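**Q** When you get a sec, could you give me coordinates for this:
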Amino acid sequence: MANKVWHTRLGLDLDLNKPDLGQPGMSGLWDVLYQLDRADGARGKPVSERGLQCGGVCRDAGVVAWMYLRQQANGRREAVHEHAEDEDRHSAPMSDEHKAYQDRIIRVAEQGGFRAGSEVRTTIAPRKWFQTDAVVDNGAGLRIGWEIQLSTASTAGPRSVRNRASRAMSNGITPAWHTDMTRLARRNETQWTRSDDLPAEVIRKTGVLRVVSGFRALDIWRCDSRALYPCPDGRITRCGKTHSTPKPRDIDFDSLVRSTAAGLVVPVEFPDKTTTHRFWVSADDRDRYYDLLGGAPSGPAGPELVPKGHASNDGPTCRPRATLIPSQRPTVDWRSASHWSSTARPCRFCGSVTNLRDDRQLPAHKVCYEAQ
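**A** Prediction:
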């Protein structure tokens, strides 16, 4: 709800805190406008066509937010936003730090040659949309939607992080959530990144801004007597398989913004026995990890973020040069350690390097092998 309303058809600023709505000499203005708005609603006229906009916080933020009028039983006059996103803008005003992050994302993205905008609305149905703090578009179909969360975030409901991230993905936006709160960065409903709690002037100025969690390097290793890590399968003796272990790495925030837009840093889902961890890795590490698994993994825990019927944003690690009628060949268990080599060699089908080996121990990607 808001107290300041802009009437587009009359060209009037209205202040609901004042008996005359801030328009001296226009007696009975509220009664006229309220009855007209109720009549429009009864006829099914969309809120966006009734001529009432938020004239306070939303207008100051450069956002067109449509409203309708309401009067409580005690006579209290109210102007209500059509969309919850606009209502939230009043109850939780944007902090200086939040705005500084938005400004920095826009600046470094544009310096990197990408298109970027703040408070970007994405239409998902007639008169229905959602808003993203900042969107970076590389012009080739990849859009990164940055959400800056510097306060508590809900875990359930339509405004939860999981639902908002899922909604972004289903509409072609890769979600990127950034925070300065450790307890948020430890959650796994989306790919969280975290920087230290810093004042707005430090966030906004040019210089190194470290991302201290959320970006990792993937260490691919064979579980033998020379391994540095314990067997993730819990075996005392070595299993002989090849595993992947994520290792935290710092990254500069500006580099993260540009690299995600360029597709050089990508989101990945890393399942273990109890949950699915979500973080960012280099595209090369993602491809090596998918080669190890023989394709993108399916986690045992946590709702899937990509809605059914929508393709993944991640392309295959290689593309076969030709698609032939499948031939009868033995089934290959690509997860077996016998189909992995520590030496990367050119795939015999597409020529790109791979650590995978087929049933004849020849280098071959899973997708290339199965397409022949």
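**Q** only C-alpha atoms for contact and neighbour calcs from this point on.
**A** Will do.
**Q** Could you point out the helix or strand that follows the helix or strand harbouring residue 88?
**A** Applying DSSP states H and E as the criterion places residue 88 in helix 84-91. Next in sequence after helix 84-91, counting helices and strands by DSSP H and E, comes helix 96-111.
**Q** Quick check: which helices or strands does that next one pack against?
**A** With contacts taken as 3 or more Cα pairs under 8 Å, 6 or more residues apart in numbering; DSSP states H and E, helix 96-111 sits against strand 115-125, strand 128-137, strand 143-148, helix 200-204, helix 253-262.
**Q** here's the other one to compare against:
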Amino acid sequence: MHTEYDIPINLTRPLQERERERLQCLDHHEHGACKAEQEGQSPWMTVRRCRRGGQLILVAAHLPVRSTPTKPESMRHQALKERIVRAAEGHGLTADAETTAQGSERKIRSDIRVCGPAGIVGWEAQYSPITAPTVRRRSQIAVEAGITPLWVTDSDRAALINRAPWAMVDDLPWQEIASRSRMLVRGGVRHLQEWKCVAGAERQCPEKAASMYGCGAFHTIWELPALCLPMKRHTEVDELVVASVDGSFVPLQVPLPSDPRQASRMRVPAQDRERWRSIVGHESTPVCEEAPPDEELAFHDEELDTKCRFGEENTVRNDPRPARGRADDRGLRTFAQLPPRIPNQASGRPISGAERQEAAEQYGYPVWEIGPCPGCGQPIRRHGTGAAHACPACRSRLITSWT
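**A** Coordinates of the predicted model:
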């Protein structure tokens, strides 16, 4: 509460939900119009943290004019929604457009919800700018309601990348998006690559790039299809619509060794995730991205500047956003040796429907998530989020023999 003016101030609300007409440009207040207004912008202000000369300071900045997405953005948004629905329904899946539901006392909004054997995926076609806090907030609400969000962008600088499950597509006109031509996923889908780093290896050592002989260790990375050896084909959007809910492409978080608060988020083939679990020996703990620690603000006690600085604000703002969808964001891991793959000894013994049903009731999971352990053949939960690649006994035996 501002005690002098008796104005309540709620800083917990997102910027777009706050009362805008509180802070006014001094130039506008004194002269009736400011430079921002002359250029068709807002005279109302907010306070932002910015960096100047290596120090964190507070500056007044003009609020953006409230606007709806541009016509091209809206048309591409609509075209992608229609394409997702068409792909889902063409494969016998249920797809609901512009659905809003109530969950955890908060509204859950998704552009498209696709339902399948492995769960519900809430697709978000995001062609207009969006902030990282908004992505995190909406994604968390969806997850609490049992919906896996999947954000789609056409920019490698989008704030949503690696802050929620995501996919990047090409910057295409709405006509091409709406057509039946191929639409490839350029980012957000990766494949596991593993190799022994020795002289003559197809891949260069990722830790000692200048070495001709390799480091002798084993490396694993999650690679884009075009950078795999041998090269893999790109996943198409229509294919991902189906694969994301039938269990063939599953979500994965790989914490970054350089910063445990950050993670590389991706969709990967189910068999690759199983292999990854056998290598690391356990399931990686989900990462909850934290805000960077508070940095001390610098105050310079400068004389009040009443001149409108609209257009000059970029000189004190943070550096332009770096590309977030990077080809080197691969979750590199190095091991003295890799565990062998569990031999598929039980491949000739398919489990019966009765065994599958009994196991589903025992473990409390849907029938379609039950499959045979490749080591011993007993029914286990093989599919779905958090499933295991083999039974605990076979995994333990493999890891013990490896170590």
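**Q** Can you check what angle separates the helix holding residue 88 of structure 1 from strand 128-137?
**A** Here helix 84-91 of structure 1 runs at an angle of 80 degrees relative to strand 128-137 (axes from the mean of the first three to the mean of the last three Cα atoms, to 10 degrees).
**Q** Quick check: buried residues in helix 84-91 of structure 1?
**A** Neighbour-count burial for helix 84-91 of structure 1 flags 86-87 (criterion: 16 or more other Cα atoms under 10 Å).
**Q** Next: stretch 276-286 of structure 1.
**A** Quick answer for stretch 276-286 of structure 1 (16+ other Cα under 10 Å): 276-283, 285-286.
**Q** Cross the residues you listed against strands and list the overlap.
**A** Among the buried residues of stretch 276-286 of structure 1, the members found in strands (DSSP state E) are 276-282.
**Q** Can you show me the helices along structure 1?
**A** In structure 1, the helices defined using DSSP state H lie at 29-42, 57-60, 84-91, 96-111, 161-170, 182-185, 200-204, 253-262, 283-293, 366-371.
**Q** among the ones you listed, which is nearest residue 211 of structure 1?
**A** helix 253-262 (5.7 Å; Cα to Cα).
**Q** Please enumerate residues in contact with that closest one?
**A** 105, 108-109, 112, 114, 136-138, 142-144, 208-211, 265-266 (Cα atoms under 8 Å, 6 or more residues apart in numbering).
**Q** follow-up on the earlier one: could you look over the helices and strands packed on helix 96-111 of structure 1 and pick the most buried one?
**A** Ranked by mean neighbour count, these are led by strand 143-148 with a mean of 24 (mean count of other Cα atoms under 10 Å).
**Q** between it and helix 161-170, what angle do the directions make?
**A** Going by the same axes, to 10 degrees, strand 143-148 of structure 1 makes 160 degrees with helix 161-170.
**Q** Mind giving me the packing neighbours of strand 143-148 of structure 1?
**A** helix 96-111, strand 128-137, strand 174-179, helix 253-262.
**Q** and it, how far from structure 2 on average?
**A** Here strand 143-148 of structure 1, set against structure 2 after superposition, deviates by a mean of 0.5 Å using mean Cα distance after the TM-score superposition for structure 1.
**Q** Kindly calculate the angle that that strand makes with strand 115-125.
**A** Going by the same axes, to 10 degrees, strand 143-148 of structure 1 makes 90 degrees with strand 115-125.
**Q** if I pick the equivalent of residue 155 of structure 2 over in structure 1, what's in contact with it?
**A** Using TM-score structural alignment, the partner of residue 155 of structure 2 in structure 1 is residue 181. By Cα under 8 Å, 6+ apart, the residues touching residue 181 of structure 1 are 150-151, 194, 196-197.
**Q** With residue 265 of structure 2 instead?
**A** Here residue 265 of structure 2 is in contact with 162-166, 188, 251-254 (criterion: Cα under 8 Å, 6+ apart).
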